[in-house]
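J.: Got a predicted structure plus its sequence, pasted below:
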Amino acid sequence: MIDLRLVGEILLGLVAGLASGLLGIGGGQILIPGMVFLFGYDQKVAQGVSLAFIVPTALAGALTHWRKGNVAPRVALAIIPGALVGGFVGAILAQGLDSTTLRRLFGLFLLYMSLRMIAPSFWTRLWHRLRRI
């Protein structure tokens, strides 16, 4: 018998991987809500799976972009040490928060980033006005 949950999880991984390669995102923006709301996983489990998911998808995407000349090695090398430390510290901090708080923080992050992408001129004007105060 076909395990429909497994099929759904495979499809979720496919969609998140496609978005990762196409949009340059880690995939967590799709994977985490999908795991939590479609399959009922705990926020911490979804975040852990998302972080594990990033390794192969990032390597595949980075190699493709490297071959096309779209990777700036100096910038990548400058960012990586801070990303490693930040990822380690962030994972430790996440363990101290309950799943509901993490889910809300993640939702606020997605909302903020969505608004920044959809209406960048509004946010730029607001930023400049606030800086003058």
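T.: It's in. Numbering: from 1, shown residues only.
J.: from here on, contacts and neighbour counts on C-alpha atoms
T.: Noted.
J.: Name the nearest residue to the spatially most central residue of the chain, ignoring sequence neighbours.
T.: With distances taken as CA atoms, centre = their mean, the residue of the chain nearest its centroid is Gly28 (3.7 Å). Nearest non-adjacent residue to Gly28, counting by CA to CA, 6 or more residues apart in numbering: Ser50, 5.4 Å away.
J.: Can you tell me which helices and strands the helix or strand hosting the one you found packs against?
T.: Using DSSP states H and E, Ser50 maps to helix 43-67. Helix 43-67 sits against helix 4-23, helix 28-33, helix 99-118, with contacts defined as 3 or more CA pairs under 8 Å, 6 or more residues apart in numbering; DSSP states H and E.
J.: Against that first model, consider the following:
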Amino acid sequence: MKFSNMSVLQPVKKSLSTLGQKYFSSSSCLGADQHFRLVVVGGGSGGCATAAKFSRKLGTGKVAVIDPATMHYYQPMWTLVGGGLKTLEQSGKSMESVLPSSATWIKEKVTGFQPEENYVTTESGDKISYDFLVVAAGLQLR
């Protein structure tokens, strides 16, 4: 069965976000046309800290974190891993366990930024609009 208009999903998305439950964007239908007060791109230490601070202030369902990773690695611990004092496994936790429960985790990659129109585009083609944006995508070592 095909829907030409995905507005049928709007009540479902709204009820999930207002209950404070996390849901995972496993298809483009779930994540389509969402709006948040704050969108944080990146779920590393900076992104998690920002999302935690603002989701406490803004409330449940108002903050989204967009990151495709299932594991969060605390990179400052890697110096201890290199020194043999810790293991790589000890530096990682599941992303779900480190993100604030009142924030919405969108498990996708951001492929485009449209700051003039206040939205980002995800790999599946969804548009996530925002009032405020924080880009905390981290570094790429070369």
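T.: Noted; the coordinates are in hand. Only a predicted model underlies this, so the values are computations on that prediction, with no experimental measurement involved.
J.: Got a TM-score for the two of them?
T.: Overlay of the two chains. TM-score (TM-score structural alignment, normalised by the length of structure 1): 0.24; 52 aligned residues with a CA RMSD of 4.3 Å.
J.: on that earlier part again, can you tell which of the helices and strands packed on helix 43-67 of structure 1 is closest to Leu126 of structure 1?
T.: Closest of the helices and strands packed on helix 43-67 of structure 1 to Leu126 of structure 1 is helix 99-118, at 11.4 Å (criterion: CA to CA).
J.: now the helices for structure 2?
T.: Ranges of helices within structure 2 are 10-18, 28-31, 45-58, 78-82, 95-98, based on DSSP state H.
J.: between those, which one is nearest to Lys127 of structure 2?
T.: helix 28-31 (8.0 Å).
J.: that older thread, after the helix holding Ser50 of structure 1, next one along is what?
T.: Next in sequence after helix 43-67 of structure 1, counting helices and strands by DSSP H and E, comes helix 73-95.
J.: Isn't Thr121 of structure 2 up against Ile128?
T.: Yes - using CA atoms under 8 Å, Thr121 of structure 2 makes contact with Ile128 at a distance of 6.4 Å.
J.: the more surrounded of these two?
T.: A direct count of neighbours by other CA atoms under 10 Å for Thr121 of structure 2 and Ile128 places Ile128 higher, at 22 against 19.
J.: Would you confirm that the more buried one contacts Gln114?
T.: No - contact criterion CA under 8 Å: Ile128 of structure 2 and Gln114 do not qualify, at 10.2 Å.
J.: list residues touching both of the two?
T.: Common contacts of Ile128 of structure 2 and Gln114, defined by CA atoms under 8 Å, 6 or more residues apart in numbering, comprise Val120, Thr121.
J.: For Leu80 of structure 2, see how far away Thr104 of structure 2 is.
T.: According to CA to CA, to the nearest Å, Thr104 of structure 2 stands 32 Å off from Leu80 of structure 2.
J.: Compare neighbour counts for these two and give me the winner.
T.: Thr104 (27 against 14).
J.: hang on, Val63 of structure 2 packs against Leu38?
T.: Yes - Val63 of structure 2 lies in contact with Leu38 (CA under 8 Å); the separation is 4.9 Å.
J.: quick one: common contacting residues for the two?
T.: Residues touching both Val63 of structure 2 and Leu38 (CA under 8 Å, 6+ apart) are Phe54.
J.: still on that earlier bit, and the helices and strands packed on helix 43-67 of structure 1, which is most packed in?
T.: With neighbours defined as mean count of other CA atoms under 10 Å, the helices and strands packed on helix 43-67 of structure 1 peak in mean count at helix 28-33, which reaches a mean of 21.
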